[in-house]
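Asks: pasting the sequence and the predicted coordinates here, then a few questions.
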Amino acid sequence: MAKDPVCGMNVDEKKAAATSEYNGKIYYFCSKHCKMEFDSDPKKYVK
């Protein structure tokens, strides 16, 4: 399981609603909304 960096929800990588790549790492999202939030400002969500 991966953690959605926007909302913190656990996401099954095989069933993720969306993914994004940032700095060579793939992030998994529970919804398209969380992906859009992440894509607008990835630095805000990546520690």
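Replies: Nice, I can see it.
Asks: CA only for contacts and neighbour counts going forward, please
Replies: Noted.
Asks: give the contact list for Lys3.
Replies: Shown in contact with Lys3 (Cα atoms under 8 Å, 6 or more residues apart in numbering): Met9, Asn10, Val11, Tyr28, Phe29.
Asks: any buried residues in the particular helix or strand that has the fourth one in it, and which?
Replies: It stands for Tyr28. Applying DSSP states H and E as the criterion places Tyr28 in strand 25-29. Across strand 25-29, burial judged by 16 or more other Cα atoms under 10 Å covers Tyr27, Tyr28, Phe29.
Asks: against that first model, consider the following:
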Amino acid sequence: MKKLILMLFTIVLFSCNKKEETHSVEHSTSLIDTKNPLNKLKYDNKIDFYCKMDITKYGVSDTTHYKGKLYGFCAKMCKDEFLKNPEMYLAKK
């Protein structure tokens, strides 16, 4: 029984000392899904107006046309928020 407890203690001790590998988003060259056709379009914005995400790096999942320009967004929610008051977001641009 003592040997079992000693073995479990040793396993726990060494497993807690493992250094976790951390992966940084910054090291990746591109996170854009090349199969998504929306990522191949040219947009009049590089940053999502609502959440401030860089769509040139992370890609686009929704779009809208406003006053003859095409804008890309990371999510439908961001597009919907933009459309509630687009002039406010464009003024901050």
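Replies: Nice, I can see it. Values in this document were obtained by computation on a predicted structure and should not be read as measured data.
Asks: farthest pair within the contacts of Lys3 of the first structure?
Replies: Farthest apart among the contacts of Lys3 of the first structure by Cα to Cα are Met9 and Tyr28. That separation is 9.9 Å.
Asks: quick one: the top helix by length along the first structure aligns where in the second structure?
Replies: The residue-count maximum for a helix in the first structure (DSSP state H) belongs to helix 32-40. Under TM-score structural alignment, helix 32-40 of the first structure corresponds to residues 76-84 of the second structure.
Asks: quick one: average offset of that stretch versus the first structure, please.
Replies: Mean deviation of stretch 76-84 of the second structure relative to the first structure after superposition (mean Cα distance after the TM-score superposition for the first structure): 0.6 Å.
Asks: run through who's touching that stretch.
Replies: In contact with stretch 76-84 of the second structure (Cα under 8 Å, 6+ apart) are residues Asp48, Phe49, Tyr50, Cys51, Ser61, Asp62, Thr63, Thr64, Gly72, Phe73, Tyr89.
Asks: any chance of CSV for those, columns secondary structure and distance to Cys16 of the second structure?
Replies: Below are those laid out as CSV (DSSP: H, G, I helix; E, B strand; the rest coil; distance: Cα to Cα, whole Å):
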residue, secondary structure, distance to Cys16 of the second structure
Asp48, coil, 40
Phe49, coil, 43
Tyr50, coil, 41
Cys51, coil, 37
Ser61, coil, 40
Asp62, strand, 43
Thr63, strand, 46
Thr64, strand, 49
Gly72, strand, 44
Phe73, strand, 41
Tyr89, helix, 48
